[in-house]
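In: curious how this folds, go ahead:
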Amino acid sequence: MTTISAARPSWEERERRRRRRDAISSWTLLTPSILLIGLMSGYPLVTMIWQSFTDYQVRHKIQGTLPDFVWFENYLDVITDDQFVAVLLRTLGLMVVTTAGIMIGGVLVALLMTKLRTGMRLLVSVGLLLAWAIPPLTASIIWGFIFDTQYGVVNWALNEITQSNAFHNHPWLLSPLSFLMIITLIVVWGGIPFVAFTSYAALGQIPRETIEAAEIDGAGGWRRWWGVIFPAVRPVLGGLLILQIIWNMKLFTQVYALQSRGGIASETNVLPVYLFRQGIGEFGATSAIGMLFVLIMLAISWYNIRMLLKEDES
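Out: Presented below is the predicted three-dimensional model:
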């Protein structure tokens, strides 16, 4: 009896073997994806890091010569550039405004959809899908026509409302403030559907009995939101917030398209467009700007992810 029990593996040993097999199977399945991601993302990242410490230009590529290491000179030039600081502040400000508009608007639309009848809810869903399906470039062109100086619907409507010609040939895109307002309108209009659909799905997971119990206890709409609804959907909203911050920091198509219709680039650039417009062939300087952009994105994303993890642990 002692010999049989000694030959048979203990429960702890069987559990260790099972975990080892699961780990080997998991890494075997993940290895092709990790290698593919490393090849597609790792190589460009390493190349950008190396170029950011050099004076690499297009002439080096043409002549086949190696660039010189300048170490942190590119970074110092970028950080001390007043234009870069202005672009960074403009990008952060635009990100905050558009993210707030998208999150608030999306959640409000989702709450509205929970109160609508089936027919109206279907109609609202179709409208959201149409807004979401339009590509950013197409949407920017359409909104550019709406605010066009000569043929824009907005100028015509304002003239009709005021019964004057005060808005005849009004250049909305030439003013940096109105340009950024139009960009905010385009981005919020295109971003609300995703938040609305995701929030609506999250709201549908809250037990109806919980909300009815709060109503019976006399909780008003605001108290039901903060006491019952918001805690239940907070993880979903946190994930949406992280995505919207990342996406709105990377705005390019809308800004570049409207700039081509009359916007002043030097006064309306955001970081992605500023990076694109920097000296063509100045690979070292542009790589430094790209690395600073990556570090800013990582810092913002890391902070939000840490906050979400703390909420999950609590």
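In: drop to CA atoms for contacts and neighbour counts, all remaining ones
Out: OK.
In: buried sites along the host helix or strand of residue 304?
Out: Assigned by DSSP states H and E, residue 304 falls within helix 283-313. Of the residues in helix 283-313, 283-293, 301, 304, 308 count as buried by neighbour count, 16 or more other C-alpha atoms under 10 Å.
In: so what secondary structure elements neighbour it?
Out: When contacts are defined as 3 or more C-alpha pairs under 8 Å, 6 or more residues apart in numbering; DSSP states H and E, helix 283-313 packs onto helix 43-52, helix 73-79, helix 230-249, helix 271-277.
In: compare with the first, here's sequence two:
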Amino acid sequence: MSAADMKAADPPVSVPRAPEGADPQLAKNVNRKPRKAGALLPYLLIAPAFVAIAAVFVWPFIKTVIMSFQDVGRRELWSGAAAPWVGFDQFTNILGDSEFWDVVWRTIIFMVVCVFVTMVGGLGLSMIMQRMSTWVRLLLTAALVAAWSMPLLVATSIFRWFADSDYGVINMVLTKYLGIDAQGHNWFLDPKQGFVIIGAVVVWGAIPFVSVTLYAALTQVPKELEEAASLDGAGTTGIFRYVTWPVIKPVFQMVATLSVLWDFNVFGQIFLMRGNKPEPEYSVLGIYSFEKAFESNSFSQGAAISLITVLLLSGVAVYYLRQLLKIGEVE
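Out: All right, here's what the predicted structure looks like:
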């Protein structure tokens, strides 16, 4: 007997059907297809990641929320004793403190300047990379990745040496080559000058990521559109405005939003540049929260300041997620 004859001889498999006029829910249950055995496998595979995220982020966040409504001191923290509940007193005291609002404005101004310089510098460098030869671009990309992956402690130490009052490179260049008497000048006595040095550390560490990401976006701009715009008489500015920018705009917005989130939470650069003891003039929200929690032993106030920071950044985070969804829809 051939395979075709054997297949024809097999009885057809009957699928049970609910009788006509039966209850709709019963008919739905009878006609439902059996679930495949491996349907739960994807959920089992990602379960360890969810457990790790819950352990590292979710549970600490819940503890922070609880602490912000309590009065947790050193005794409660180390002994595990129950801390008294104070309701919204921590938030009321913080929001009514003029020093807190000075710190908020200082943080916002510092963030805006750093993000602006980072995005402008990163975009300019990415456009320069387009005009480089392949091997030069590869060398520059390797240097950018090396700079981006450098540990924060090493990068901060280098910039501290640059700005050193006695042996710093900046003072030496200004004095020896530009004729400006900067010998022994302390850049951190004036907070404005000090934030310039700290901002340079932040921008130097962020530009590699921005440049490489925007260069990848620039490679997606159709060359034929640029050539057509050039033939129609558009200049360099017109080509960028009407051809290049619409293509790279979603990526630019996404990277800029990430930069806002990162620069708003700057902590290590300031903490290390000021020798682990930042002056009040250098307090941003991250430093302010740390000092309240670990120097003033007001752990609940530190937790409340952290939650206020999260609320301030929640709108930016929502915008970032919307940009990710838009990019996913376009792709």
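In: which of the buried residues of helix 283-313 of structure 1 lies closest to residue 15 of structure 1?
Out: residue 308 (31.8 Å; C-alpha to C-alpha).
In: would you mind finding the most buried of the helices and strands packed on helix 283-313 of structure 1?
Out: A comparison of those by mean neighbour count, using mean count of other C-alpha atoms under 10 Å, puts helix 271-277 on top with a mean of 19.
In: which residues of structure 2 does that one align to?
Out: Under TM-score structural alignment, helix 271-277 of structure 1 corresponds to residues 285-291 of structure 2.
In: what does the matching stretch contact?
Out: For stretch 285-291 of structure 2, contacts defined as C-alpha atoms under 8 Å, 6 or more residues apart in numbering pick out 103-104, 107, 265-267, 270-271, 278, 301-303, 305-306, 309.
In: can you do 7 Å?
Out: 103-104, 107, 265-267, 302, 305-306 (C-alpha atoms under 7 Å, 6 or more residues apart in numbering).
In: stretch 177-190 of structure 1 too?
Out: By C-alpha under 7 Å, 6+ apart, the surrounding residues in contact with stretch 177-190 of structure 1 are 98, 101-102, 131-132, 140, 172-173, 254-255, 263.
In: that stretch vs structure 2, average distance?
Out: Taken over the aligned residues, the distance from stretch 177-190 of structure 1 to structure 2 averages 1.0 Å (mean C-alpha distance after the TM-score superposition for structure 1).
In: what stretch of structure 2 does that stretch fall on?
Out: Matched against structure 2 by TM-score structural alignment, stretch 177-190 of structure 1 falls on residues 192-205.
In: which residue sits closest to residue 229 of structure 2, ignoring its sequence neighbours?
Out: residue 239 (6.3 Å; C-alpha to C-alpha, 6 or more residues apart in numbering).
In: in JSON lines, list the contacts of stretch 177-190 of structure 1 along with neighbour count and distance to residue 193 of structure 1.
Out: Shown next, in JSON lines, are the contacts of stretch 177-190 of structure 1 (neighbours: other C-alpha atoms under 10 Å; distance: C-alpha to C-alpha, whole Å):
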{"residue": "98", "neighbour count": "25", "distance to residue 193 of structure 1": "14"}
{"residue": "101", "neighbour count": "19", "distance to residue 193 of structure 1": "12"}
{"residue": "102", "neighbour count": "26", "distance to residue 193 of structure 1": "9"}
{"residue": "131", "neighbour count": "18", "distance to residue 193 of structure 1": "7"}
{"residue": "132", "neighbour count": "17", "distance to residue 193 of structure 1": "6"}
{"residue": "140", "neighbour count": "23", "distance to residue 193 of structure 1": "17"}
{"residue": "172", "neighbour count": "23", "distance to residue 193 of structure 1": "26"}
{"residue": "173", "neighbour count": "25", "distance to residue 193 of structure 1": "26"}
{"residue": "254", "neighbour count": "22", "distance to residue 193 of structure 1": "17"}
{"residue": "255", "neighbour count": "25", "distance to residue 193 of structure 1": "20"}
{"residue": "263", "neighbour count": "23", "distance to residue 193 of structure 1": "27"}
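In: with distance to residue 278 of structure 1 and secondary structure added, can I get the residues you listed in JSON lines?
Out: Formatted as JSON lines, those follow (distance: C-alpha to C-alpha, whole Å; DSSP: H, G, I helix; E, B strand; the rest coil):
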{"residue": "98", "distance to residue 278 of structure 1": "25", "secondary structure": "helix"}
{"residue": "101", "distance to residue 278 of structure 1": "30", "secondary structure": "helix"}
{"residue": "102", "distance to residue 278 of structure 1": "30", "secondary structure": "helix"}
{"residue": "131", "distance to residue 278 of structure 1": "32", "secondary structure": "helix"}
{"residue": "132", "distance to residue 278 of structure 1": "31", "secondary structure": "helix"}
{"residue": "140", "distance to residue 278 of structure 1": "23", "secondary structure": "helix"}
{"residue": "172", "distance to residue 278 of structure 1": "26", "secondary structure": "coil"}
{"residue": "173", "distance to residue 278 of structure 1": "22", "secondary structure": "coil"}
{"residue": "254", "distance to residue 278 of structure 1": "18", "secondary structure": "helix"}
{"residue": "255", "distance to residue 278 of structure 1": "15", "secondary structure": "helix"}
{"residue": "263", "distance to residue 278 of structure 1": "17", "secondary structure": "coil"}
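In: by how much does the helix holding residue 304 of structure 1 deviate from structure 2 on average?
Out: Mean deviation for helix 283-313 of structure 1: 2.9 Å (mean C-alpha distance after the TM-score superposition for structure 1).
In: distance of the most centrally placed residue in structure 2 from residue 186 of structure 2?
Out: Geometric centre of structure 2, nearest residue: residue 258, 4.0 Å, by C-alpha atoms, centre = their mean. Distance, residue 258 of structure 2 to residue 186 of structure 2, by C-alpha to C-alpha, to the nearest Å: 33 Å.
In: for residue 307 of structure 2, same thing?
Out: 35 Å.
In: do the same with residue 318 of structure 2
Out: On the measure of C-alpha to C-alpha, residue 318 of structure 2 and residue 186 of structure 2 end up 41 Å apart.
In: do the same with residue 6 of structure 2
Out: Taking C-alpha to C-alpha, one finds residue 6 of structure 2 at 94 Å from residue 186 of structure 2.
In: with residue 101 of structure 2 instead?
Out: With distances taken as C-alpha to C-alpha, residue 101 of structure 2 is found 28 Å from residue 186 of structure 2.
In: one step back: could you find the counterpart of the residue nearest to residue 229 of structure 2 in structure 1?
Out: Aligned counterpart of residue 239 of structure 2 in structure 1: residue 224 (TM-score structural alignment).
In: so which strand or helix has residue 280 of structure 1?
Out: Going by DSSP H and E, residue 280 of structure 1 is not part of any helix or strand.
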